[in-house]
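Engineer: sequence-free structure coming up:
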């Protein structure tokens, strides 16, 4: 409500209450001043409420942005770990995931063990072959048994 509207409202009300002259003028001035102060306080409260809402929205967007960044970083780390796991798995074949490598295709070219006195030489050749092909030691026994 504008100041002029408040004057008109309180002038009419004061007259109906039996006020007149200087008393009416002072009463109207006092009521208009109080009404304007009240209006100013209400406007200030609304302004502060809007500022708080804007601040809350900014903080919420910032939190969402930080959460997004955390999620991206977590996903990046997961992908890095998966890549390393795959690299290690393909290098050592010990991760237990995925298809088991076919060691038969990498069968060592060593002669059969005919003379049991040469077991040490036979095993040494096998170990060199297995190491050269990067077979995990946990698989050596099954690979060796397939040769006999």
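Structural biologist: That came through fine. These numbers come from a predicted model, not from an experiment.
Engineer: all contacts plus neighbour counts: C-alpha atoms, from now on.
Structural biologist: Will do.
Engineer: biggest helix in the chain by residues?
Structural biologist: Ranked by residue count, the top helix of the chain under DSSP state H comes out as helix 21-92.
Engineer: Who are the packing partners of that one?
Structural biologist: Here helix 21-92 touches helix 3-16, going by 3 or more CA pairs under 8 Å, 6 or more residues apart in numbering; DSSP states H and E.
Engineer: now what about the helix it packs on, what contacts it?
Structural biologist: For helix 3-16, contacts defined as CA atoms under 8 Å, 6 or more residues apart in numbering pick out 20, 24, 25, 27, 28, 29, 31, 32, 35, 36.
Engineer: Which single one of those is nearest to residue 53?
Structural biologist: residue 36 (25.4 Å; CA to CA).
Engineer: Below is an additional structure, to be compared with the one above:
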């Protein structure tokens, strides 16, 4: 009888630990989802701003003159507050 009681206690404790593990896994998953949703909001707002920003047309060697293109690029970079040190990249 005592042995049966010990086995039942161990089974109950094991079940309790499984439930605690499930709760922790659920909490972790909820936190991951929350963080990914926050990241998506941040990316979405910056992506929207980038989509609304004016675009610089690419250089077409046949139809554009290099001097005119560089002048347009400089105006574009200045209007977007780019640091001159990163213009080359």
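Structural biologist: Looks like it came in fine. Predicted model only: the values in this text are computed from it and were never measured.
Engineer: May I have the TM-score of the superposed chains?
Structural biologist: The TM-score (TM-score structural alignment, normalised by the length of the second structure) is 0.60; 67 aligned residues with a CA RMSD of 3.0 Å.
Engineer: Buried ones only from the contacts of helix 3-16 of the first structure, please, as a ChimeraX command.
Structural biologist: Those of these that count as buried under 16 or more other CA atoms under 10 Å are selected in ChimeraX with:
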select :24,25,27,28,29,31,32,35,36
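Engineer: hmm, back to that, so what's the gap between the longest helix of the first structure and the chain middle?
Structural biologist: From the chain centre to the centre of helix 21-92 of the first structure is a distance of 19 Å (CA atoms, centre = their mean, to the nearest Å).
Engineer: and residue 62 of the first structure, what pairs with it in the second structure?
Structural biologist: Counting by TM-score structural alignment, residue 62 of the first structure lines up with residue 24 in the second structure.
Engineer: counterpart of residue 86 of the first structure in the second structure?
Structural biologist: By TM-score structural alignment, residue 86 of the first structure lines up with residue 48.
Engineer: which SSE is residue 68 of the second structure in?
Structural biologist: Per DSSP states H and E: residue 68 of the second structure is located in helix 66-79.
Engineer: tell me what that helix is packed against?
Structural biologist: On a contact count with 3+ CA pairs under 8 Å, 6+ apart, helix 66-79 of the second structure meets no helix or strand.
Engineer: which parts of it are buried?
Structural biologist: Buried-residue list, helix 66-79 of the second structure, by 16+ other CA under 10 Å: 69, 73, 77.
Engineer: The second one against residue 54, yeah?
Structural biologist: In this case it means residue 73 of the second structure. No: look at residue 73 of the second structure against residue 54 with CA atoms under 8 Å: they stay out of range, at 11.8 Å.
Engineer: and the gap between residue 69 of the first structure and residue 81 of the first structure?
Structural biologist: 18 Å (CA to CA, to the nearest Å).
Engineer: Could you pull up the residues touching residue 91 of the first structure?
Structural biologist: Contacts of residue 91 of the first structure (CA under 8 Å, 6+ apart): residue 134.
Engineer: distance of the residue most central in space within the first structure from residue 60 of the first structure?
Structural biologist: Nearest to the geometric centre of the first structure sits residue 71, at 2.5 Å (CA atoms, centre = their mean). Distance, residue 71 of the first structure to residue 60 of the first structure, by CA to CA: 16 Å.
Engineer: what do you get for residue 13 of the first structure?
Structural biologist: Distance from residue 13 of the first structure to residue 60 of the first structure, by CA to CA: 49 Å.
Engineer: cool, and residue 29 of the first structure?
Structural biologist: 46 Å.
Engineer: ok, residue 126 of the first structure - how many residues close by?
Structural biologist: By other CA atoms under 10 Å, the residues close to residue 126 of the first structure number 20.
Engineer: in what helix or strand does it lie?
Structural biologist: helix 119-132.
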